[in-house]
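**Student:** model the following, please.
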Amino acid sequence: MKSRNILILGVLAVIAIAVGYTLTATESPEAYLEKVEKERERQFKYLKYNIESPLTELQKKELRALEHYPIDPKYKVRAKMVPVEDRRMLELPMTDGSIEKYLKHSWAEFEWEGKTVRLLLLQAAKEQDKRNFFLAFADATSGSETYGGGRYLNLRQDGKNSITIDFNLAYNPYCAYNPDFACPLPPKENIMEVGILAGEKDYKK
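**Tutor:** Next up is the predicted model:
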């Protein structure tokens, strides 16, 4: 077989593998819903049964379910990561008046309802895996349908310059369940004017 034919076959094989990977890696709507539901169930079980749960024993006994918005795939967005120019440690205020330090790492930029949204991605001072990020945000639902102190997302960079933000996985900080816990408040950069109708709703005692 001529070397040119071998090269062509090799290229075709690589294309076939790439296409096959794309097809198998593409998540079906059913699989996506199941993944989000499993994460919500994991969160519920942690709060109800784990010894490190912020809930009191009485709260654990009375907890029947966590309230969430219906799962909506449109709230799963792909964002471009833009490095922060003045990358430095940020002193984030806590609900008890203390502060906690996070690195201002990158902006997560994405289009939402015809507008460009920029959210600040933070990294814990002691974070060893540099692909892990923390996103604390508040939106138009904060203080009404969702916790007034904002909600959180734990994110992992999954592209060279991109990251997936799935607001369906947004969860409440510990202080939403128990005021004895101190939680970081969202930075001013992450206070959104729009309502994010996804993720966990406010905890009802």
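**Student:** for the rest of this, base every contact and every neighbour count on C-alpha atoms.
**Tutor:** Will do.
**Student:** only the buried residues of the longest strand belonging to the chain, if you could.
**Tutor:** As assigned by DSSP state E, the longest strand anywhere in the chain is strand 99-112. Buried residues in strand 99-112, counted by 16 or more other CA atoms under 10 Å: Ile99, Lys101, Tyr102, Leu103, Lys104, His105, Ser106, Trp107, Ala108, Glu109, Phe110.
**Student:** what's around the residue nearest to Pro73 when sequence neighbours are not counted, how many residues?
**Tutor:** Nearest non-adjacent residue to Pro73, counting by CA to CA, 6 or more residues apart in numbering: Asn168, 7.9 Å away. For Asn168, the count of nearby residues is 25 (other CA atoms under 10 Å).
**Student:** please generate a structure for the following sequence too, so the two can be compared:
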Amino acid sequence: MKFLLIALLLVFTVSCAQEKKPILGDTPFQKELNAEYKDATTSPLKKKDREHFEGLVFFAFDSAFVVTASIERTPDSKWFKMKTTTDRLSQERVYGILNFELKGTAYQLELYQGQELMTKEGFEDYLFLPFLDNTNGDSTYGGGRYIDLSIPEGDTLIVDFNTAYNPYCAYNEKYSCPIVPRRNYLDTDVTAGVKKFHKSEE
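**Tutor:** Here you go, the predicted model:
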């Protein structure tokens, strides 16, 4: 009887060890995002997608997509209503214009600040960088991707396109996601960050 209990305990222990798989990812950003999406309390995934979720698919980290951008601040910019994937309108303003080079070519992107997020603890310095590029609809989500940034002390900002992620509505249509303004289109292939997500069959 004692032997049987020990055997059952060993089987249970091995089973639990097999079920608890390590979080996948080659960088801290990738591991953090995969952990968030695997956790039912923080994941935007539908239940059927989360049940089979092993990790998001990322481009390999590429230092060429880590750029230093100069900021032209726009302190007099007006608040405007940014369209989203639902009827909701997000109150935003252009915090500044980013100027940078990507693989030898100069680009500009508008950097946004949300009126509602400014009042939330921990998001007072949050800046939102949505962008489109030539991979959208092919290897990446058709609606473009986002990068999270913070207000810098100086007039430059490190932009790491390896941390580009999909809007939540790429995984679940119940979410309301800001639509990337067309002016934030980069006429190049940004092969960095999160790739397109393939949902489970209904």
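**Student:** and the residue nearest to Pro73 of structure 1, how far from Phe181 of structure 1?
**Tutor:** 24 Å (CA to CA, to the nearest Å).
**Student:** what's the separation between Glu39 of structure 1 and Leu155 of structure 1?
**Tutor:** 14 Å.
**Student:** these two: which is more packed in?
**Tutor:** More neighbours surround Leu155 than the other of Glu39 of structure 1 and Leu155, with 18 against 12 (other CA under 10 Å).
**Student:** check which helix or strand the more buried one maps to.
**Tutor:** strand 151-156 (DSSP states H and E).
**Student:** how about Tyr112 of structure 2?
**Tutor:** Tyr112 of structure 2 belongs to strand 105-114, assigned by DSSP H and E.
**Student:** isn't Ala64 of structure 2 up against Gly104?
**Tutor:** No - using CA atoms under 8 Å, Ala64 of structure 2 is not in contact with Gly104; the gap is 10.0 Å.
**Student:** the two: who's more crowded?
**Tutor:** Ala64 (12 against 7).
**Student:** the more buried one -> structure 1?
**Tutor:** Correspondence of Ala64 of structure 2 to structure 1, assessed by TM-score structural alignment: Lys74.
**Student:** now do the contacts for its match.
**Tutor:** Contact partners of Lys74 of structure 1, counting by CA atoms under 8 Å, 6 or more residues apart in numbering, are absent.
**Student:** so it: helix, strand or coil?
**Tutor:** Under the three-state scheme (DSSP: H, G, I helix; E, B strand; the rest coil), Lys74 of structure 1 adopts helix.
**Student:** what about the strands in structure 1?
**Tutor:** Using DSSP E, strands in structure 1 cover 76-83, 89-93, 99-112, 115-124, 132-137, 151-156, 162-166.
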